[in-house]
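Peer 1: My questions concern the predicted model and sequence given below.
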Amino acid sequence: MPGRGCCCCHSGRSTRPSGWRTATSSTDWPRPRRRPTATRTGSGSARRSAATSGWVHPGAPRAAALLAYQDACLSHTENGIYGEMWAAALVASAFTASPAREALESSLEHVPPRSRLADVIRDVMNQHSLRGTWEDALVHIQERYGHYSWVHTLNNAALVVAALLWGEGDYARTVGLTVQGGWDTDSNAATTGSVADVLLGTSGLPARFIDPLHDHTRSALFGFDNSRISDLAARTIRLAVDGLR
């Protein structure tokens, strides 16, 4: 399964810019009837936003899912929306869960139970219960969900679930397996990395992934390039403590 990284960068068809333009052009805009497309039912930009919804609602997956819903509706449809809600609930659940399977079970409560996304999550969790290998899981996911676009929510969600379960609580293994799975690699790794990070806590993260950064991150977001990671964490904590105003 080839990995392509960010859907926004490679396809040039990110739904995010048009979504923000629509939202900011009017305070009372009608919801358009959108035709489902690969990017609108996709998962990349939506699930990367979902982590923040989970971080600011630690241990409150319902609140995280509701915040993610408001964000996803700007640019996504159907499983694209469900995917962001699920990822937000997953990150929020990780604050009070251990191991990853417990967080996954909790996150399922915030996905429409008859949706294809819920079916995919349950399917991969069942595969793990059968005690197959990681390689067995990849074959199963490829055969069952490989027909979807490489940015679709469903196939990428299957990889996220598999990596969290077969990663067995090891941060490097979890993220590494995620990228090995292919498809939307950067978005998937952002999700599994966020969940694994919360489950392990700061003290459980390998120093080889932290020390080389020197508490700084690069960003294409205007005004935030070379930001201190600790400052960004503090901003997120303030939102979690003081609420979204």
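Peer 2: Ah, there it is. Numbers count the residues shown, from 1 in each chain.
Peer 1: only C-alpha atoms for contact and neighbour calcs from this point on.
Peer 2: Fine.
Peer 1: So for the host helix or strand of Glu143, what gets flagged as buried?
Peer 2: According to DSSP states H and E, Glu143 maps onto helix 134-145. Judged by neighbour count using 16 or more other C-alpha atoms under 10 Å, the buried positions of helix 134-145 are 134, 137-138, 140-142, 145.
Peer 1: Got another one to weigh against that:
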Amino acid sequence: MTNITTSQRPGRAGVPFIKVAEAADALQAAGQKTTLRAVRDRLGTGSMSTIQQHLATWLAQQPQVQAAEYELSANLKRALKAELSVFAKNASSALTSRLVDMEADHAALAASAAETETALVEAQERLSAEHLAVAMLTAQVEELRVQLATTQKLAETATTAERDAKATAAAAEARATEASLTAMMAEKRAAAAQERITELTDRLTMRDMEMTADTEGLRTHNASGPMPNSGHDNG
């Protein structure tokens, strides 16, 4: 079993050592291999690199068999040699199996690192795309601001022109009204003058007629001679 109390490493990010140790203990108790992939599958979560570090610590804490020093008999030595030969073969097989497991763990770590690297590259590409999109949107916003300012300036100019045009039209209308009144007064004065002329012409015509009548009367009187004396002439 693992000495969890002395081997726990507080502050480590990701899955804690105690979880990895419990999973390894469970696999060992079930007679299964404590490979990195097996521990990761049993945990169901966690970074492969973090689990590998905890698993290495767990393996280092496993008890090792210490050989005692004592003298053996020849028969026992032969038997032990034969046993050791079998054990060496078994150990070699176990080491080979362990090496295969370690190579599998290494391959899993490499695959996880590659996936992480790929994810990092994709994230950087997305971030660059987002930065580009933000830059484009910023440029569009600035362009719209310029267009808005131009439109507002044109609107102000149009408003000023309209106000000036209305003022000019009002002044022209006032001048037209004044001219119309002046024309009406001139027409009235002309009509009064014409009436006065007609009146004077009529009076002059009558005067001419009277003078003509007087002249004709004098001519008739002169043509008929002096009038007879009434007997009262003292001459």
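Peer 2: Okay, I see it. These numbers come from a predicted model, not from an experiment.
Peer 1: Superpose the two chains and report the TM-score.
Peer 2: After superposition, the two chains reach a TM-score (TM-score structural alignment, normalised by the length of the second structure) of 0.23; 78 aligned residues with a C-alpha RMSD of 4.7 Å.
Peer 1: Go ahead and measure how far the longest helix belonging to the second structure is from the middle of the chain.
Peer 2: Taking DSSP state H as the criterion, the second structure has its longest helix at helix 74-223. Helix 74-223 of the second structure sits 16 Å away from the centroid of its parent chain (C-alpha atoms, centre = their mean, to the nearest Å).
Peer 1: Distance of the residue minimising distance to the centre of the second structure relative to Ser92 of the second structure?
Peer 2: Central residue check for the second structure by C-alpha atoms, centre = their mean: the C-alpha nearest the mean position is that of Leu137, 5.3 Å away. Look at Leu137 of the second structure and Ser92 of the second structure: by C-alpha to C-alpha, to the nearest Å, they are 66 Å apart.
Peer 1: Then Ala174 of the second structure?
Peer 2: For Ala174 of the second structure, the distance to Ser92 of the second structure - C-alpha to C-alpha - is 120 Å.
Peer 1: Buried residues, the strand or helix carrying Arg235 of the first structure. List them.
Peer 2: Taking DSSP H and E as the definition, Arg235 of the first structure sits inside helix 229-242. Buried residues in helix 229-242 of the first structure, counted by 16+ other C-alpha under 10 Å: 236-237, 239-240.
Peer 1: just stretch 162-179 of the first structure next, same as before
Peer 2: 162-167, 169-171, 174-179.
Peer 1: farthest-separated two in those?
Peer 2: Spatially, the most separated pair among these is Gly169 and Val179, at 16.2 Å (C-alpha to C-alpha).
Peer 1: quick revisit: can I get the buried residues of helix 134-145 of the first structure in CSV with distance to Ala72 of the first structure?
Peer 2: Below are those laid out as CSV (distance: C-alpha to C-alpha, whole Å):
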residue, distance to Ala72 of the first structure
Trp134, 31
Ala137, 29
Leu138, 28
His140, 29
Ile141, 25
Gln142, 26
Tyr145, 23
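Peer 1: re earlier: need the buried residues of helix 229-242 of the first structure in JSON lines with distance to Val198 of the first structure, can you?
Peer 2: Below are these laid out as JSON lines (distance: C-alpha to C-alpha, whole Å):
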{"residue": "Thr236", "distance to Val198 of the first structure": "14"}
{"residue": "Ile237", "distance to Val198 of the first structure": "13"}
{"residue": "Leu239", "distance to Val198 of the first structure": "17"}
{"residue": "Ala240", "distance to Val198 of the first structure": "14"}
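Peer 1: Closest one to Ala94 of the first structure out of those residues, please.
Peer 2: The closest of those, once distances to Ala94 of the first structure are taken by C-alpha to C-alpha, is Ala240, at 15.1 Å.
Peer 1: The closest one is in contact with Trp55, isn't it?
Peer 2: Yes. The pair Ala240 of the first structure / Trp55 is scored as a contact, 7.2 Å apart, by C-alpha atoms under 8 Å.
Peer 1: State the helix or strand in which Ala51 of the first structure lies.
Peer 2: Counting by DSSP H and E, the secondary-structure element that holds Ala51 of the first structure is helix 44-55.
Peer 1: The next helix or strand after that helix to helix 44-55, inter-axis angle?
Peer 2: For helix 44-55 of the first structure, the following helix or strand on the C-terminal side (DSSP H and E) is helix 61-72. Taking axes from the mean of the first three to the mean of the last three C-alpha atoms, to 10 degrees, one finds that helix 61-72 of the first structure is oriented at 150 degrees with respect to helix 44-55.
Peer 1: could you say what helices and strands helix 61-72 of the first structure packs with?
Peer 2: Where contact means 3 or more C-alpha pairs under 8 Å, 6 or more residues apart in numbering; DSSP states H and E, helix 61-72 of the first structure is packed against helix 44-55, helix 78-94.
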